[in-house]
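*Asks:* Just to be clear, the model below is a prediction. Sequence and coordinates:
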Amino acid sequence: MLRTSMLSSPTWRRGLLTGAAVTATLVLSACGGDDTSSDSGMNHGGMTATTAASAAAPATFNDADVMFASMMIPHHRQAVEMAGLAGGRAAGGDVKDLAAKIEAAQQPEIDTMTRWLTAWGHPMPAMNASGMPGMNASAMPGMDHGSMPGVMSPADMDKLAKATGAAFDKQFLTMMISHHEGAVTMARQEVAQGSNPDAKALAQKIITDQQAQITAMRQIRSGL
């Protein structure tokens, strides 16, 4: 009799449902509050602290990294200038294609190295009329035409600019092979002596890319 009375009582059932609803609300609210607090701590505490620490950490570099970027920028600029001449002077389509690839690859590398030097507190000085750094000896000792392997003289550049057709193709390939070999030499020195991982990675990329282009240029030249 007692069991029948309790189960059939509308009042008891309403009270049970109300209590269950309140309990569920309290549990969900508590869980939501804990998650929010935990997420907030993770996002604003851990992540912010990590970001701040990363931003505060100085980039690792040494004198070899600075020298590599400072010398490779004008070296690349000269290669880009040489490649730019091919569009209106070269006779062979393969020479024009190769020149376009050189220009497309080296200009972004110039931009990257320029940003590095600025971040390292060694911004690139203004270029002089021949495209070489216009600096005094104290700014970067030993940095001149002679210290950059494969760099062309103003007379070389003038001779190339006046050539056309098959004569241009042969001269361009001969000069660019020498220029690339110089870049590979400089890049190998960075791989051996640099400390910045990004600079060393770029140096290795230059070695790989330009050695492949040297092989291609020799093959093209042999067919002229």
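*Replies:* Sure, I can see it.

*Asks:* make it CA atoms for all contacts and neighbour counts henceforth
*Replies:* Will do.

*Asks:* List the contacts of A99.
*Replies:* Residues in contact with A99, defined by CA atoms under 8 Å, 6 or more residues apart in numbering, are A83, G84, A86.

*Asks:* out of those, who has the most neighbours?
*Replies:* A86 (26 neighbours; other CA atoms under 10 Å).

*Asks:* residue ranges of the helices in this structure, please?
*Replies:* 2-7, 10-40, 48-56, 63-89, 93-119, 154-162, 165-193, 197-222 (DSSP state H).

*Asks:* how about TSV for these, with distance to P141 added?
*Replies:* As requested, the helices of the chain are exported to TSV (distance: least, CA to CA, whole Å):
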stretch	distance to P141
helix 2-7	98
helix 10-40	53
helix 48-56	30
helix 63-89	10
helix 93-119	16
helix 154-162	22
helix 165-193	16
helix 197-222	20
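
*Asks:* Take this one as well and set it beside the first:
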Amino acid sequence: MTNFQHAPRRPRGRRLAVVGIVATGGLLLAACGGNDDMKGMDHGSKDSSVSAKATATPASGDFNDADVSFAQMMIPHHQQALEMAKLADGRAGDGQITSLAGKIEKAQDPEIATMKSWLKDWGKPVSPSSDSMPGMDHGSDSMPGMDHGSDGMAGMMSQKDMDRLKAAKGAEFDRAFAQMMIDHHKGAITMAEDEQKSGRNAKAKKLAGDVIKNQSAEVTTLRKILDRL
């Protein structure tokens, strides 16, 4: 009887041991699985970061000389518009002029950063060389319409124009600002139209379209302001 009593206990002990091993193995597998899941989450996070960077990479892809010229020329053009807009603070007498100047700053400052990032992405300098940009030669015949202003770009104000704007206040500033910004915007619109005709990069052409749309609307507003001043 003793032998029969001890016989069932031994398999039971083995079964318990097996259960313990299986349970331990299950925990280990779960832990490993958890680590794999966490690795997967980390990997996914890295992928998301890489994806975000890839999406943020500006104007990557096909481009041509027209795209490069557009960015290189529009950057200083926008910079002068910002300089003019900032002068409105403390000088403008008309509330609509002040409001429009603020809108110009908000719109064109980010566009400058965007175009600079394009040029970096394309491996091109922000400023064009005089040899590669014959149209920047103060009114070169090779680029009709690009002879307005001291920098040879359409709509650019001369230093004399800027000094006159800085010295003006109230209604005098408002009139000068409106007229100068109309001319300045018209120059930008011409440059943007050229980009849409000759450019290749989709993002650059899209920005050119935005310039045409937004600045044409601002020209209309500025003309109405001039009419009532």
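*Replies:* Arrived safely, thanks for sending. Bear in mind the structure is a predicted one, so any value in this text is a computation, not a measurement.

*Asks:* Could you get me the TM-score between them?
*Replies:* These two chains, once laid on top of each other, score a TM-score of 0.72 by TM-score structural alignment, normalised by the length of the first structure; 202 aligned residues with a CA RMSD of 3.5 Å.

*Asks:* before we move on, back to that, I'd like to know which of the helices of the first structure is closest to S138 of the first structure.
*Replies:* S138 of the first structure lies closest to helix 63-89 among these, at 13.2 Å (CA to CA).

*Asks:* Tell me the residues of the second structure aligned with that closest one.
*Replies:* In the comparison with the second structure, helix 63-89 of the first structure aligns to the range 65-91 (TM-score structural alignment).

*Asks:* Same question for the matching stretch: list its buried residues.
*Replies:* Of all the residues in stretch 65-91 of the second structure, those buried under the rule 16 or more other CA atoms under 10 Å are 66-78, 80-82, 84-88, 91.

*Asks:* what do you get for stretch 212-220 of the second structure?
*Replies:* Here stretch 212-220 of the second structure shows I212, Q215, S216, E218, V219 as buried, counting by 16+ other CA under 10 Å.

*Asks:* Pull up the aligned stretch in the first structure for stretch 208-225 of the second structure.
*Replies:* The alignment of stretch 208-225 of the second structure onto the first structure (TM-score structural alignment) covers residues 203-220.

*Asks:* I would like the residues contacting that stretch, please.
*Replies:* With contacts defined as CA under 8 Å, 6+ apart, stretch 203-220 of the first structure is touched by 94-95, 98, 173, 177, 180-181, 183-184, 187-188, 190-191.

*Asks:* Stretch 112-127 of the second structure too?
*Replies:* Looking at stretch 112-127 of the second structure with CA under 8 Å, 6+ apart, the contacting residues turn out to be T57, P58, A59, S60, V68, A71, Q72, M73, M74, I75, H78, Q79.

*Asks:* Let me have those residues in JSON lines, adding distance to D161 of the second structure as columns.
*Replies:* Rendered in JSON lines, the data for the contacts of stretch 112-127 of the second structure read as follows (distance: CA to CA, whole Å):
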{"residue": "T57", "distance to D161 of the second structure": "37"}
{"residue": "P58", "distance to D161 of the second structure": "34"}
{"residue": "A59", "distance to D161 of the second structure": "34"}
{"residue": "S60", "distance to D161 of the second structure": "38"}
{"residue": "V68", "distance to D161 of the second structure": "28"}
{"residue": "A71", "distance to D161 of the second structure": "24"}
{"residue": "Q72", "distance to D161 of the second structure": "23"}
{"residue": "M73", "distance to D161 of the second structure": "20"}
{"residue": "M74", "distance to D161 of the second structure": "19"}
{"residue": "I75", "distance to D161 of the second structure": "19"}
{"residue": "H78", "distance to D161 of the second structure": "16"}
{"residue": "Q79", "distance to D161 of the second structure": "15"}
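
*Asks:* and which of those residues is nearest to D163 of the second structure?
*Replies:* Q79 (16.0 Å).

*Asks:* Can you give me the end-to-end span of stretch 52-71 of the second structure?
*Replies:* Chord length of stretch 52-71 of the second structure, first to last residue, is 24 Å (CA to CA, to the nearest Å).

*Asks:* List the contacts of it.
*Replies:* Among residues not part of stretch 52-71 of the second structure, those counted as contacts by CA under 8 Å, 6+ apart are 114-119, 121-122, 124, 126, 128, 133, 191-192, 195, 198-204.

*Asks:* again, but for stretch 9-25 of the second structure
*Replies:* Under the criterion CA under 8 Å, 6+ apart, no external residue is in contact with stretch 9-25 of the second structure.

*Asks:* Centre of the chain to that stretch, how far?
*Replies:* The chain centroid and the centroid of stretch 9-25 of the second structure are separated by 65 Å, computed with CA atoms, centre = their mean, to the nearest Å.

*Asks:* Superpose on the first structure and give me the mean offset of it.
*Replies:* Between stretch 9-25 of the second structure and the aligned residues of the first structure, the post-superposition mean distance stands at 3.1 Å (mean CA distance after the TM-score superposition for the first structure).

*Asks:* residues of that stretch that come out buried?
*Replies:* Applying a neighbour-count criterion of 16+ other CA under 10 Å, stretch 9-25 of the second structure contains no buried positions.
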